[in-house]
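Asker: Sequence below, structure please.
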Amino acid sequence: MSLKPLTIVIFGATGDLFQKKLAGALFDLHQKKLLPEKTEIVGFSRKPFSHDQFHAFIQNALAARANGKIIEPDEFVGKALYHQGDLNTDESYASLGRFLEERDQSNGVCSDKLFYLAVPPNLYETVFTRLAKSGLAIPCAPGLPDEAQAWSRILVEKPFGNNQKEAARLDRLLGKLFEENQIFRIDHYLAKEAIQNIVSFRFSNGLFEPLWNRKHIERVELKFLEKNDASARGSFYDGVGALRDIGQNHLLQMLALVAMENPGALNADAIRSARRKVLDNVTGGSGAMEKWITKGQYESYRQETGVRPDSDTETYFKIQARV
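Answerer: Predicted structure coming up:
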């Protein structure tokens, strides 16, 4: 694919999200030739990795994902670089800026920059502020080819804030520090093929479309079943919990797609508006909140590494909601 050079900076590159999800997703894009030929993936984290150690980390992640299948990741892994730094210090961002400028100078061209926050939500404000303060949101040093046309963007993963008030505050901060066209707020669950097919399944199917309403459907159950425990991300999980981790994002998005009215057109704006109407009309069950929300915790959760011995963080929840 002949596209402009691209640099993808992964903040938190040695964490669970990159290891289990992002490395494999980027590898898939590479195999399908959907990444620009001149793509560099820069891992940024506190661990004192060399480039070679980061390569081995990625290879191990891809091998675990392949589950015994033969893969050839060498060309993809060769696109990866590593830069050690601390998300809480200005000097680390300045150092990263110098590193990216050196890469552009070495390649003789200004690359587009995508900054991906694969970090816990309690670090979002710090990264937003220091990223903007450092000038990293300006994609290129003066004088390089394509300087005027290059872009920089920031991609934020869920969960976005710990509650509605904090999410609104973070959103205001993002809007203050960056242009709206620089910001991507992503729920990666919406990219799953089965989720994307819900809309066409509902509204392009003459058999189901006229029957998909409250006259013919008494109830819908949305289930998110995990095979893994929290052992690999105990500290993160204990600060988030199941409800914020998958409930207020993945499951609400699924609810909106399943329950929304016909959007009238299958484009992004129409579908987003129809989903919004569902979420504006979601209510809980009757009676006190504790009667329609159930939370639980698997038996050995408090023994997991990074989990507080007296933790009451939920690993299970059930909500009876009405639309």
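Asker: going forward, measure contacts between C-alpha atoms and count neighbours the same way
Answerer: Noted.
Asker: what ranges do the strands span in the stretch 151-300 of the chain?
Answerer: Assigned strands in the stretch 151-300 of the chain, in chain order: 152-157, 183-186, 283-284, 293-296 (criterion: DSSP state E, counting those that start in this stretch).
Asker: To compare against the first, here's the next sequence to fold:
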Amino acid sequence: MKKKSNLHPTIFVIFGGTGDLNKRKLAPALYNLFTEGYMPEKFSIIGTGRTEFTDKKYQEVILENVNEFSRNGKVKKETWSSFESNIRYCPTDITTPKTFENLKETVEKLQQEFGKETQIIYYLAVAPNFFPLIAECLCKYKLTEDEDNSRIVIEKPFGNDLESAKELNLLLSKIFTEKQIYRIDHYLGKETVQNMMAFRFANSLFEPLWNRNYIEHIQISVTEQLGVGDRGGYYEGAGALRDMIQNHLLQLLCLVGMEAPISFDADEIRDRKVEVLRAMRPFKPEEISSNAVRGQYSKGWVEGKEVPGYRHETGVDPHSNTETFAAVKFFIDNWRWQGIPFYLRTGKRMNQTSSIITIQFKDVPHHIFSSRATETWQQNRLIISIQPEMSIRLQVQAKRPGVKMVLNPVDMVFDYKGTYDTDTPEAYETLLLDAMNGDQTLFMRGDQVEAAWELVMPIINTWESKKSLNFPNYQADSWGPEDAEALIAKDGFHWFTLPLKDK
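Answerer: I've put the predicted structure just below:
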């Protein structure tokens, strides 16, 4: 195991410590950080929940979770023994504030043991309706008074609409300072997403071309083969627009569209992201139908197995008006991007699971080659693949080997697996470490969240007030509704996909 980091002693309190997020993501991430030497020398992980566990029983549960979901496979006995000694369990029913007295006692005892510089991170891995209650209880029992050493991490969704997001921001601002609040979007912790800033701002090659003079349009596409599964009840109140575009895809758009920051300071970068959202063209109600498309999947076959339509999933209204697919055309009204369309697309039960950003450059101003030489002509594209493969590829034209002048598109590829031998950390590992380091660069600020909600609310209001008469309108394992193709085709473009190696 590597040398310990120089982080201050840390108490990590996980509300929802027996839940699915901790099981699949948080516990494995914290263990991986420990094995690679990134956890502080003194730390404690306190899981909370209504289940009556002893510390020993809870450690056994976490061991099972880590063995199943850690990217490093099953634990090593000696490493796990050192890690599990730092795991505790504190029964806490968040609907019964008095149980916070037990948590306070446990935290204060650890603070005395670890010293005055101990930092406390409260992670809310619970349903969003519990966020206000937990925040208020933390305040009531004086668990957040040290502004420099106490932080709160909040999972999405941050609000269900603009009004609820504002209410939650207002509540949190009465208890915490902004520097204490970490609104997490796991997409921003993905390695390829982080590399976008390095790619743009650490190289002189692309930034001069990163504007309306050279770029024709931009696509951001995040698709999933899976349906809603057992999350039908949650998804009914969310839908694709809230669940994906309002946060994940708009975050990616901000990274692509932002101006160059003057430093890598967290607030400087977040300022540039907010500027993008504020420059985006707002929708008028009459413009929704020509700029946004919604869809809902029907039954079909995926990898040889028959799957149900959305309206037949568990917890879903058989006459549901909830969209499982959304595509929107946005514009950023500023000097860099004026007139350049940004197409965002997301959906469930699609043909493949992938997250791809495609920047298409304008065509050459004059073709000098014959039509025979350019039968497979393709404009230059920069493709940033976040998943399933992590790569950045530049597609250019080159001469095919032979005596004749025939051009073919070829890829210049930066492939993580082919370039680096080390494993790529999970997004949550990066974000949890940043939270412990007090680095908010990859976390959303309150004004950014509200600006994103403000942008999508006209679409949400229109879709909710007007029931779709053609749902379901795309089949499972397809590329979505025909209207989504029409949305981009009317501008002379088409949706790009990256061929998968296993297809």
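Asker: highest average neighbour count across the strands of the stretch 151-300 of structure 1?
Answerer: Highest mean neighbour count of the strands of the stretch 151-300 of structure 1: strand 152-157, a mean of 20 (counted as mean count of other CA atoms under 10 Å).
Asker: what does that strand correspond to over in structure 2?
Answerer: Alignment of strand 152-157 of structure 1 against structure 2: residues 150-155, by TM-score structural alignment.
Asker: picking that back up, export the strands of the stretch 151-300 of structure 1 to JSON lines and tack on distance to His250 of structure 1?
Answerer: JSON lines is the format used below for those (distance: least, CA to CA, whole Å):
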{"stretch": "strand 152-157", "distance to His250 of structure 1": "12"}
{"stretch": "strand 183-186", "distance to His250 of structure 1": "11"}
{"stretch": "strand 283-284", "distance to His250 of structure 1": "17"}
{"stretch": "strand 293-296", "distance to His250 of structure 1": "17"}
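Asker: and the residue mapped onto Phe331 of structure 2 from structure 1, what does it touch?
Answerer: In structure 1, the position corresponding to Phe331 of structure 2 is occupied by Arg322, as judged by TM-score structural alignment. If a contact means CA atoms under 8 Å, 6 or more residues apart in numbering, then Arg322 of structure 1 has 282-285 as its contacts.
Asker: Show me what Glu216 of structure 2 aligns to in structure 1.
Answerer: By TM-score structural alignment, Glu216 of structure 2 lines up with Glu218 in structure 1.
Asker: in the stretch 1-150 of structure 2, which spans are helices?
Answerer: Listed in chain order, the helices found in the stretch 1-150 of structure 2 under DSSP state H, counting those that start in this stretch are 20-21, 27-35, 55-69, 77-84, 100-114, 131-140.
Asker: before we move on, the earlier item: and the nearest residue to the match of Phe331 of structure 2 once chain neighbours are set aside, how far from Ala256 of structure 1?
Answerer: Distance criterion CA to CA, 6 or more residues apart in numbering; nearest residue to Arg322 of structure 1, sequence neighbours excluded, is Thr283 at 5.2 Å. In this view, Thr283 of structure 1 and Ala256 of structure 1 are 13 Å apart by CA to CA, to the nearest Å.
Asker: counterpart of stretch 381-390 of structure 2 in structure 1, which residues?
Answerer: Mapped onto structure 1 using TM-score structural alignment, stretch 381-390 of structure 2 covers no residues at all.
Asker: so Gln246 of structure 2 makes contact with Ala452?
Answerer: Yes - contact status for Gln246 of structure 2 versus Ala452: in contact at 5.9 Å, counting by CA atoms under 8 Å.
Asker: show me the contacts for the residue nearest the centre of structure 1.
Answerer: For structure 1, the residue nearest the mean C-alpha position is Glu157 (3.1 Å; CA atoms, centre = their mean). By CA under 8 Å, 6+ apart, Glu157 of structure 1 lies in contact with 116-118, 185-188.
Asker: can you rerun that using 6 Å?
Answerer: For Glu157 of structure 1, the set of contacting residues under the criterion of CA atoms under 6 Å, 6 or more residues apart in numbering consists of Ile186.
Asker: follow-up on the earlier one: which of the contacts of Arg322 of structure 1 still touch in structure 2?
Answerer: When you map those onto structure 2 and apply both residues aligned by TM-score structural alignment, their matches' CA atoms under 8 Å, the shared contacts are 282-283.
Asker: Let me have the contacts of Arg322 of structure 1 in TSV, extended by distance to Asp238 of structure 1.
Answerer: Compiled in TSV, the contacts of Arg322 of structure 1 are given as follows (distance: CA to CA, whole Å):
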residue	distance to Asp238 of structure 1
Val282	27
Thr283	27
Gly284	25
Gly285	27
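Asker: Now the two most distant members of the contacts of Arg322 of structure 1.
Answerer: For the contacts of Arg322 of structure 1, the farthest-apart pair by CA to CA is Val282 and Gly285; their separation is 9.9 Å.
Asker: Now the common contact residues for those two.
Answerer: When CA under 6 Å, 6+ apart defines a contact, no residue borders Val282 of structure 1 and Gly285 alike.
Asker: returning to that earlier point: Ser231 of structure 1 is nearest to which of the strands of the stretch 151-300 of structure 1?
Answerer: Per CA to CA, nearest to Ser231 of structure 1 of the strands of the stretch 151-300 of structure 1: strand 293-296, 16.9 Å.
Asker: For the helix or strand harbouring Gln397 of structure 2, buried residues please.
Answerer: For Gln397 of structure 2, the element it lies in under DSSP states H and E is strand 391-399. Within strand 391-399 of structure 2, the residues that qualify as buried are 391-397, counting by 16 or more other CA atoms under 10 Å.
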